[in-house]
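Participant: Generate a structure from the sequence data that follows.
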Amino acid sequence: MAWRRRYPFHWMSRDMEDLMLDMERMWGPTAVRILPPGGIADRMLPAIRGEFRVDVRDLEEEVIVVADLPGLEKEDISVSLINPVTLEIATFRRMESEEREKEYFVKERFSGSMKRIVVLPREVSEERANASFKNGVLEIRLKKAAVDKGTRIPIE
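Facilitator: So this is what the prediction gives:
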């Protein structure tokens, strides 16, 4: 009961969660893209949905993706190259113990799964790809795929 007195507008939180789920259905990775990748939508929607943030670097010979995943263990993370320009990072966080919600004064940490689809700036190859995880930071290094530059066509 004390919890309800501190948060009299608890129903607003539930409505916001429903709204965010609707937004994810509309603008999520499987939805039809209205805006081109790399714009404001790609930068802001992860923060709105409560997802982890990533940095993507486009270097001369490789693409580097860095994700902040505090509080996770290496075993809780899965990385998949869906296609040459799309990377999926999935996580699952377990709570230490089952505790009733009424015992909390504030509960902002969550348990469950998160998934992030990252659009890469160039086509990459799964060969020689590697990932490391240290101090809550995941770093994925992907070598760029060889691009055929075409052949010269002689002019008659």
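
Participant: alpha carbons only for contacts and neighbour counts from here, please
Facilitator: OK.

Participant: What are the buried residues along stretch 85-92?
Facilitator: Counting neighbours by 16 or more other CA atoms under 10 Å, one finds that the buried residues in stretch 85-92 are 86-87, 89, 91.

Participant: remind me, longest strand of this protein?
Facilitator: Looking only at the chain and at elements set by DSSP state E, the strand with the highest residue count is strand 124-134.

Participant: Could you also give me the structure for this next sequence, so I can compare it with the first?
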Amino acid sequence: MRRFDPFREVLDLNRLFAEAFAPIGRGVSIPRVDILDEGDEILVKAELPGIEDKNQIELYVQKDHLIIKGQVKDEMEARNDKIYRKEIFAGSFERVVYLPVEVEPAKATAEYKNGILNIRLKKAQDNLRGFKVDIQ
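Facilitator: Predicted coordinates for the structure are as follows:
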């Protein structure tokens, strides 16, 4: 269970409005993520289209959130063709993903394959079980 944090709720609401009113094809919505509970781990799957090399990705893990940064190269930039429409995102992006439980940042692992970044995060022990309170 996550403790209520009004500031986090406001940030989440701001992100939702930014995504809803952003121009199509601009990087606000990337990377899209799925967060799964796998017992003693959290699995975050991030979709990163256009990233060919894992070295184009930066990943930072904190106790209650992670930050995914990257750079998608623009293949049309070097071409001299006339462009009628450009909706495929190119450029830098950053996404802060708030986690449903606290994790141990030092135990995080990540793997990038076929456009999907899989991040495994070990849950902090305090979240797995409660603690006994002595009654006075």
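
Participant: TM-score for the pair, please.
Facilitator: TM-score for the superposed chains, counting by TM-score structural alignment, normalised by the length of structure 2: 0.72, backed by 120 aligned residues with a CA RMSD of 2.7 Å.

Participant: what's the closest of the buried residues of stretch 85-92 of structure 1 to Ser111 of structure 1?
Facilitator: Within the buried residues of stretch 85-92 of structure 1, the smallest distance to Ser111 of structure 1 is 10.2 Å, found for Thr91 (CA to CA).

Participant: pretty sure the closest one contacts Ser111?
Facilitator: No: under the criterion of CA atoms under 8 Å, Thr91 of structure 1 lies out of contact with Ser111, with a separation of 10.2 Å.

Participant: Show me what Glu139 of structure 1 aligns to in structure 2.
Facilitator: Matched to structure 2 by TM-score structural alignment, Glu139 of structure 1 sits across from Asn118.

Participant: My reading is that its match is in a helix; is that accurate?
Facilitator: No: applying DSSP: H, G, I helix; E, B strand; the rest coil, one finds Asn118 of structure 2 to be strand, outside a helix.

Participant: Name the nearest residue to it, sequence neighbours excluded.
Facilitator: With CA to CA, 6 or more residues apart in numbering as the measure, Lys45 is the residue that lies nearest to Asn118 of structure 2, at 4.7 Å, once sequence neighbours are left out.

Participant: So that neighbour: helix, strand or coil?
Facilitator: Classification of Lys45 of structure 2 into helix, strand or coil gives strand, according to three-state DSSP.

Participant: residues touching the aligned partner of it in structure 1, list them.
Facilitator: In structure 1, the residue equivalent to Lys45 of structure 2 is Val66, according to TM-score structural alignment. Residues near Val66 of structure 1 by CA atoms under 8 Å, 6 or more residues apart in numbering: 54-56, 137-140.

Participant: and the lengthiest helix in structure 2, how far out from the chain's middle?
Facilitator: Determined from DSSP state H, the single longest helix within structure 2 is helix 6-21. The chain centroid and the centroid of helix 6-21 of structure 2 are separated by 15 Å, computed with CA atoms, centre = their mean, to the nearest Å.

Participant: Tell me which residues are up against the helix or strand following that helix.
Facilitator: Next in sequence after helix 6-21 of structure 2, counting helices and strands by DSSP states H and E, comes strand 32-37. Defining contact as CA under 8 Å, 6+ apart, one finds that strand 32-37 of structure 2 is touched by 42-48.

Participant: at 7 Å what do you get?
Facilitator: For strand 32-37 of structure 2, contacts defined as CA atoms under 7 Å, 6 or more residues apart in numbering pick out 42-47.

Participant: Run the chain-centre distance for it.
Facilitator: Strand 32-37 of structure 2 has its C-alpha centroid displaced from the chain centroid by 8 Å (CA atoms, centre = their mean).

Participant: Quick check: buried residues in that strand?
Facilitator: For strand 32-37 of structure 2, the neighbour count (16+ other CA under 10 Å) marks Val33 as buried.

Participant: Quick one: distance of the helix or strand where Met12 of structure 1 lies to the chain centre.
Facilitator: Take DSSP H and E as the rule and Met12 of structure 1 turns out to sit in helix 10-27. Average the C-alpha atoms of helix 10-27 of structure 1, do the same for its chain, and the two points are 18 Å apart (CA atoms, centre = their mean).
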